[in-house]
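K.L.:
Here is a sequence together with a model predicted from it:
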Amino acid sequence: MIRTRLAFAAALCLTLPSASFGQSARDYLPREPGLRTDPAREVRPPEETAPPAAIRPAAGTGGLLLRGIALDGATAVSEAELAPLWAGLIGTRVGVPELEAVAAAIGAAYRARGYILSQAILPAQDVSGGMVHIRVIEGFVETVEVLAENSSVQATTEQIFAPIPADRPLRITTLERSVLLARDTFGAEVETVLEPAPVTFGAANLGVSAAVEPTSYFATVDNRGSRLYGAWTLGAGSRSYNLLGLDERIDTLIAVAPSDASMLFAAATLDKPLASLAGSVLDGGRLELHADFSRADPDLAKSGSPDGLSLVQDETNLHAGLIVPFIRTRSQNLFGRAGLGFQESRGITDFANVESEQTDRLWVLDARLTWDVADRFGGVTLVDATVRKGLDIGGATVGADGPAAGVPDFLLADLTLSRLQRLGNGGWAIYGEATGQIAADVLPTTERFSLGDSTIGRGFAPGNTSGDSGFGTRLELRREIAPERLRDAVQSAELYVYGDYGRAWDRSLARDGEQVETLASWGFGARIDVRPWLTLTPEVARQLEGTATDTTETGLETRFYIGAIARF
């Protein structure tokens, strides 16, 4: 969470509105409100697997008097766990159908525990003593054959799938992890096929087609920006895989306020797998390098500042970090992140042809855990926790003076909790989110908690309200329209109504004269996929509480938003 600092014209004895330019240009980027699935990080509920039922004796008195069942080859699941499946048959007379049903139930019990290739069979044997042996085949992958477009992709894919032959018996989570890590690296076109091994009984061979996904592009436009920049924002970006031949993924983004280019933001992120971490506790770890630059020149007169006052802000961020997928499956993910960032923010304030300049330089150590899980109740839960610590090294400094300026060696923690819950099978769902930040110090403006954007405080402009600490909540009721009701006019549509509330407070009253500020709004809108490549996001938002800082108008407003996202 990187936010551009607000330069105070202390030398001119001026106080700018607290949020007139309190956030980074990244907060003004066009984006969809709400939660949409990221194809690169599938979160699906686990497949429903009914537990095997205990086998009961059939009617009649014929057959073998069963004195016991012994399992041969069972190592992953103990016999004690499986014994209830046949306990009711002991001491009764059974036939081949009952014994085959026991074998089928044992195989189902293995698969319910994630051992997808395992099964149990009833072999030919002498059962005259009443003791029956059932053979458990704990299935595994004998070989992995990778077909890739070049040697680099081949080597990386083989390393990603190396844990699979070693996992005996094979668990579905091991297979899912390798598939998803490969798709994280090369895109969604990585495919797998399991086939029975021609020689080894109970084994399978895995074929992997590692095709690199072509570069994709997107363009966005919306009017969710602050009126200090003209409200409308244009954006464009791309994602490419293995463009440099380093097995890397590169994301780029650029955004601009088109009215007078008063806001510009450009960013690039590169991440690549670290082969040296394979097999360790950091297995699957990726190096991430990020850089962004922003320039902003807000029209402060629109917020009620004196005529002739201008503020031009340049910010540069550099960050290097490690991302580790501790858990990576279709239904659950746990990512850990740690990194070091450098930020330089330079602000030039001009009033009556008198300039003052401030420069902040911050070194920030950050650690983050993100956990998401899809459960059997039709919901997806997300927990996202971050700790950020400013370091007093390398010339770290905050250019402003006084108790409200913030300190370079700050400490803060962020926490976000959310859940998307399906309501029955009629297309209804409810989404809830709670987010908050607590700071141990007066923060540099880049690190402040903010409200007012396309998630919480949606009736207000981005960065409308900020504080050292704060919280925000929102609740959204969603209704997906059945495709047959759309009559091919659009591909899919989702309607929603929402309410949000947030509060931010400062540790120092000297920052802007208000220690606690509140925002609240409600509204309704739609997310309309006109075609697979085009999404429209109309919305109406009504302010319920708070003061808009991107206008001199008083009173609560109703705002009308429209956005479009095109994918290529």
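P.N.:
Structure received.
K.L.:
CA only for contacts and neighbour counts going forward, please
P.N.:
Noted.
K.L.:
Run a quick neighbour tally on Glu81.
P.N.:
Residues lying near Glu81 (other C-alpha atoms under 10 Å) number 9.
K.L.:
immediately after the helix or strand hosting it, which helix or strand?
P.N.:
When elements are assigned from DSSP states H and E, Glu81 belongs to helix 79-82. Reading on from helix 79-82 to the C-terminus, the next helix or strand found by DSSP H and E is strand 93-94.
K.L.:
Structure two is appended below for comparative analysis:
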Amino acid sequence: MAIAVSAIAAAILAAGGSIAQVPPPAELQPGISPDRVPPLAEPLPQPDVEVPAQPSPAVPPGAEGAVFLLAGLEVDGSTVYEPGVFRQYYEEYLQTEISLATLYGIATAIETRYREDGYILSRVIVPAQSVSDGIYRLQAIEGYVTQVLLEGEVGSVRGLVQSYLDKITRNRPVNIRDIERYLLLMNDLPGIRGNGVLRPAGAEIGAAELIVTATRDAFDGFVLADNRGSEFTGEQGVALGAATSSFTSFGERAELVLFSALDDKEQRVGQITYEQQIGSEGLTISGLASYGTSEPGGTLAPLDIEQETTLFSISASYPYVRTRRFNFGVEAGFDYVDQTSDLAGSPLFDDSLRVLWATAEADYRDSFGGANFGSIGVRAGLPILGASEDTDNNRSRVDGNADFVSLNAEAARLQRLTSNLNLLVSLGGQYGFGELLSSEEFEVGGLSFGRGYDPSELTGDSGAGSTVELQFNNRPGLSWLDSYQVYAFWDFGVVWNYDPLADKQDTLSSAGLGIRSNLTDWLSLDLEVAQPLTRELENRTEDRDSERYFFRVTGQF
């Protein structure tokens, strides 16, 4: 939990041999916060699929005058639907006289059903026929992609890209969801971007070729500077990142991120990540190694605190559903975490966690102009590989458990109000089944919830937060200002603790205004003013309830 400087000093001086029982502020623990480091590869627009227009079958001249008794109707060639599905389109005409034009209208209605269900290449025609019993036939031609032609230079990953795209030709009849899935999975490959165009494959009805034009960005990176830190860890910080993408046939990505507070030695972090594809259905395995050191400054500098954090993580993710409108995926992994802290050369605490975790997340774009996101996850600490034990006296929290279970969830909705105005509402929370070690606590303060406060201003075994943000977007297209977003926000956070030494419940709230701007296609500038509303900042020596001014400059290459 975040504790005021005076409380930390008093506890250390009074505790004597029991100082390891006082939890350190979570903000002091070195690590690269997702709030301070953008993704190296910015999300790009989803790939387009151009579908050729398919006119309805032309009604022959004189069709209105050709009248006959409809005793029944059969739809040949349909493998997608059960036979009774189409009855709704002609049932009202049974045992009545209809015109040939009406029969063409029934064929169009069934073809529309195919298209509405995603079978965009399928056709339904009225074939030539001689009928004596009043039972007429329609012919369903279930469309498919004969081949996928890949154009563009993508390097050594070409075989993997082609293996994704070839899956489209194996689905007969083809559905737009099949095309979307594999085009999107192709675009999920590191550095690969592409779009597709369908065109008729000769004179055969329902057959098409898919032409995919793809490119590869082999390198990308960023440099960032902001002042989102605290007095202890350094208010100003700089991050550098660089990555390579898809140099081999595995569709891999390797990233290096370095972060440093600008104040001497207050925080230094290095992180390496690697991921690659397994198979051609989007399964991805990832690995991460991170090492950070911190020597808190400000009023804590005389205490000579030194902290180290080492993290190794492996994970696997799989996209069960991947479409332009709806996505659902799962991820599971294992974290190996060691955190130590020394006070004037003497051990203060030593936490070792071995955490198995799993997450499921989904996003959905609805017909009301909204984009929705949700995730739910579980983390479980395991008593293996040297994890901290209940008998250890040097844990970050005296009753904190390395053998733990916690649940977490997030939800957000971005609602378009007008062409330029959006409303964002987000929620998040964690429930811990017992007292957690400090690195596993829920945190409020910083960019997620509590923007007017320092990172990890409050922490607890359980907690929740919410943000409401009204956004105005504009794209002037000037040489010095490509686009910008002006916003106003209000946020709230609450934490609960089992720790008898801590407050059972703490809350905070803040509000503010800001602007996010893309000055060019590679340079962005964000400015924000935030006002703490319900409590003073605990870890500030002055201006503890004044408005806060933040900036972030990001250059991407």
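P.N.:
Received, thanks. Small disclaimer: the values here were computed from a predicted structure and weren't measured.
K.L.:
What's the TM-score once they're superposed?
P.N.:
The TM-score (TM-score structural alignment, normalised by the length of the second structure) is 0.87; 533 aligned residues with a C-alpha RMSD of 3.3 Å.
K.L.:
Now the helix holding Glu81 of the first structure on the second structure. Mean distance?
P.N.:
Here helix 79-82 of the first structure, set against the second structure after superposition, deviates by a mean of 3.2 Å using mean C-alpha distance after the TM-score superposition for the first structure.
K.L.:
mind listing the helices for the stretch 351-500 of the first structure?
P.N.:
Ranges of helices within the stretch 351-500 of the first structure are 483-486, based on DSSP state H, counting those that start in this stretch.
K.L.:
So which bits of the helix holding Glu81 of the first structure are buried?
P.N.:
Leu82 (16 or more other C-alpha atoms under 10 Å).
K.L.:
what do we get in the second structure for Glu81 of the first structure?
P.N.:
Here Glu81 of the first structure is matched to Val85 in the second structure, going by TM-score structural alignment.
K.L.:
and that match, how far is that from Gly118 of the second structure?
P.N.:
16 Å (C-alpha to C-alpha, to the nearest Å).
K.L.:
How about Glu528 of the second structure?
P.N.:
From Glu528 of the second structure over to Gly118 of the second structure (counting by C-alpha to C-alpha), the distance is 45 Å.
K.L.:
So for those two, which sits in the more crowded spot?
P.N.:
More crowded of Glu528 of the second structure and Gly118, by other C-alpha under 10 Å: Glu528, with 19 against 15.
K.L.:
how about stretch 219-227 of the first structure, aligned to which bit of the second structure?
P.N.:
The aligned range for stretch 219-227 of the first structure is 223-231, by TM-score structural alignment.
K.L.:
An error on my part: the question was meant for stretch 536-552 of the first structure.
P.N.:
Using TM-score structural alignment, stretch 536-552 of the first structure pairs with 525-541 in the second structure.
K.L.:
likewise stretch 495-504 of the first structure?
P.N.:
Residue span in the second structure matched to stretch 495-504 of the first structure, by TM-score structural alignment: 486-495.
K.L.:
tell me how far the matching stretch is from the chain's mean position?
P.N.:
Remark: stretch 486-495 of the second structure is offset 20 Å from the chain centroid, using C-alpha atoms, centre = their mean, to the nearest Å.
K.L.:
post-alignment, it versus the first structure, mean distance?
P.N.:
By mean C-alpha distance after the TM-score superposition for the first structure, the fitted stretch 486-495 of the second structure averages 0.9 Å away from its aligned residues in the first structure.
K.L.:
Tell me which residues are up against that stretch.
P.N.:
Residues from elsewhere that reach stretch 486-495 of the second structure (C-alpha atoms under 8 Å, 6 or more residues apart in numbering): 442-445, 449-451, 458-473, 505-516.
K.L.:
Of the residues you listed, which belong to strands?
P.N.:
In this view, those that belong to strands under DSSP state E are 442-444, 458-460, 462-473, 505-516.
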